[in-house]
Structure formats: structure tokens, C-alpha cells
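Engineer: A predicted structure for the sequence below; I have some questions about it.
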Amino acid sequence: MNTAIVSYGTLIIAIVCEVIGTTFLQKSDQFTRLLPTVLMATSYGLSFYFLSVTLKYMPVGIAYAIWSGLGIVLISAIGFVFFRQTLDVAALVGLGFIIVGIIIVNGFSGSLSH
């Protein structure tokens, strides 16, 4: 199987699981609600597992930058849409810089493979 498909596929799954885990972290009310807490822990565990699979094909710094950067952008969007959390202009500009950084790393860096 193509290593790019495996590395990006597992990285996308890791990001989605991390975002789900962070969403349930918000819903857990500081671990006082059992089901959201269990779902959070499960999602984080899956996220780290799939991130570890990604690291077989991609350097840790690049994988972590993409994982954390897209996670920040996605959870910010979820916070805005579902939790009615506001984002000011500075936050939106910062999130834009994160997206641009991810594009630069993926489009121009030769560091993506081991």
C-alpha cells in the first residue's frame, strides 16, 4: 500500500479522534460526567494510537505539527458552532496562520518522509 495514503490516512483518523476527545473533554464537566469522560479517554487513546502508526512513515515533528495544528483549527470551529464560543479577529488571524503553516509544510517541505 502507498505509504502516503497510510501516513495521511492514519494522521486524519488521529486528528478526528483528538477533536472528538477534546469535544467530550468540554462535555465532561471536569470529569464529573461519566459517559463524556469515558468517551474522551477512549478518543484520546485512539488518537495517540493512530498518531503512533503515522510516525512509522512521517517524522514526529511534522506529524505533530499537522496533528496539533489541524486539531486547534477544528476544535476552534466546533467551539464556535456548538458551544457558542466567540473568536475575535486576532484568533481568526492566528488560526489562519496555522492553516498557512500546514500548507507550507505539506506543499514545500522535503521532510515529510523519513
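Structural biologist: Sure thing, it's come through.
Engineer: Could you use CA atoms for every contact and neighbour count after this?
Structural biologist: Fine.
Engineer: Near residue 77, how many other residues are there?
Structural biologist: 16 (other C-alpha atoms under 10 Å).
Engineer: and what of residue 96?
Structural biologist: 13.
Engineer: can you check the one 5 residues further on too?
Structural biologist: Around residue 101 sit 15 other residues, with neighbours defined as other C-alpha under 10 Å.
Engineer: What distance do you get for it to residue 3?
Structural biologist: Per C-alpha to C-alpha, to the nearest Å, residue 101 is found 23 Å from residue 3.
Engineer: which helices and strands does the lengthiest helix in the chain pack with?
Structural biologist: Longest helix in the chain by number of residues, with DSSP state H as the criterion: helix 3-27. The contact analysis (3 or more C-alpha pairs under 8 Å, 6 or more residues apart in numbering; DSSP states H and E) places helix 3-27 against helix 34-54, helix 60-82.
Engineer: okay, now the one to match up with it:
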Amino acid sequence: MDKTLTAWLLLAASIAAEVIGNLALRRADGFSRLLPGAAALGCFALAVWLMSLVLRRLEMGLTYAVWAGCGIAGTALLGILLHGEAASVARMAGLTLIVAGVVVLGAFGR
């Protein structure tokens, strides 16, 4: 498999680990619940380790922008879908802009 494609797949896995970590962190209730707290820490550690592998192949600025943008959008969308958080027009517009920025960076930022 192409090393650049592998890096993008690792980046997607890192983003997924970060989003899952954020969901677990919400359930950890200030780390008063052991299992969700440990899951959050484990997911965050996995996300950082995967990012370290991605940075061997992709530029740091591009990688971090895509990672952060997708992590923010994914966490916010799952907060809306799973936890009933507000889905206001302003919030959805902001998330759309984040996703658009990630798409532009991914397509033209290399």
C-alpha cells in the first residue's frame, strides 16, 4: 500500500480514537467513573501515538488542522446525535465551515 495512503488511514484512525476518547470523557463524569475515564485516557494515548506515525509522512500543519477539525466536528455531531445537545443553525453553520476548511486543506493544502 502507498505510504501516503497509509498515513491518511492512520490519521483517520487517530481522529476516531480522539472522538471516542471525548465521548468516554463525557461519561467519566470528572473521572469519578473508572472505566470510562480509563477508556478516555487510553483513546487519547492511542490518538497521539497514531499521530506520531502520521507525522513521519504528512506535513505537521496540514495533519494537525485535519485532525483537530475532524475531531471537533465529529465530537460535536456525536454530541448532538447521542446526547441531545443543541443543533442550532449557528452551530451547524460553524461545523459546516470547519468541514469545508478540512476539505480545502486536504485537497489543496499539500
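Structural biologist: Done, it's in. Because the structure is a prediction, the values reported are computed rather than measured.
Engineer: Out of the helices and strands packed on helix 3-27 of the first structure, which one sits most buried?
Structural biologist: Among those, helix 34-54 has the highest mean neighbour count (mean count of other C-alpha atoms under 10 Å), at a mean of 19.
Engineer: starting at the chain centroid, how far to that helix?
Structural biologist: 12 Å (C-alpha atoms, centre = their mean, to the nearest Å).
Engineer: what number of residues lie near residue 108 of the first structure?
Structural biologist: 10.
Engineer: Kindly report the same for residue 56 of the first structure.
Structural biologist: 14.
Engineer: any idea how far the closest residue to it other than its chain neighbours lies from residue 104 of the first structure?
Structural biologist: Nearest non-adjacent residue to residue 56 of the first structure, counting by C-alpha to C-alpha, 6 or more residues apart in numbering: residue 7, 7.9 Å away. Relative to residue 104 of the first structure, residue 7 of the first structure is positioned 18 Å away (criterion: C-alpha to C-alpha).
Engineer: How about the secondary structure of the residue of the first structure positioned farthest from its centre?
Structural biologist: Relative to the mean C-alpha coordinate of the first structure, counting by C-alpha atoms, centre = their mean, the farthest residue is residue 32 (24.5 Å). Put simply, residue 32 of the first structure is coil when judged by DSSP: H, G, I helix; E, B strand; the rest coil.
Engineer: check the fit of stretch 10-23 of the first structure onto the second structure and give the mean distance.
Structural biologist: In the superposition against the second structure, stretch 10-23 of the first structure averages 0.4 Å from its aligned positions (mean C-alpha distance after the TM-score superposition for the first structure).
Engineer: Kindly name the residues of the second structure that line up with that stretch.
Structural biologist: Aligned by TM-score structural alignment, stretch 10-23 of the first structure corresponds to residues 10-23 of the second structure.
Engineer: Please apply the same query to stretch 38-47 of the first structure.
Structural biologist: Counting by TM-score structural alignment, stretch 38-47 of the first structure sits on residues 38-47 of the second structure.
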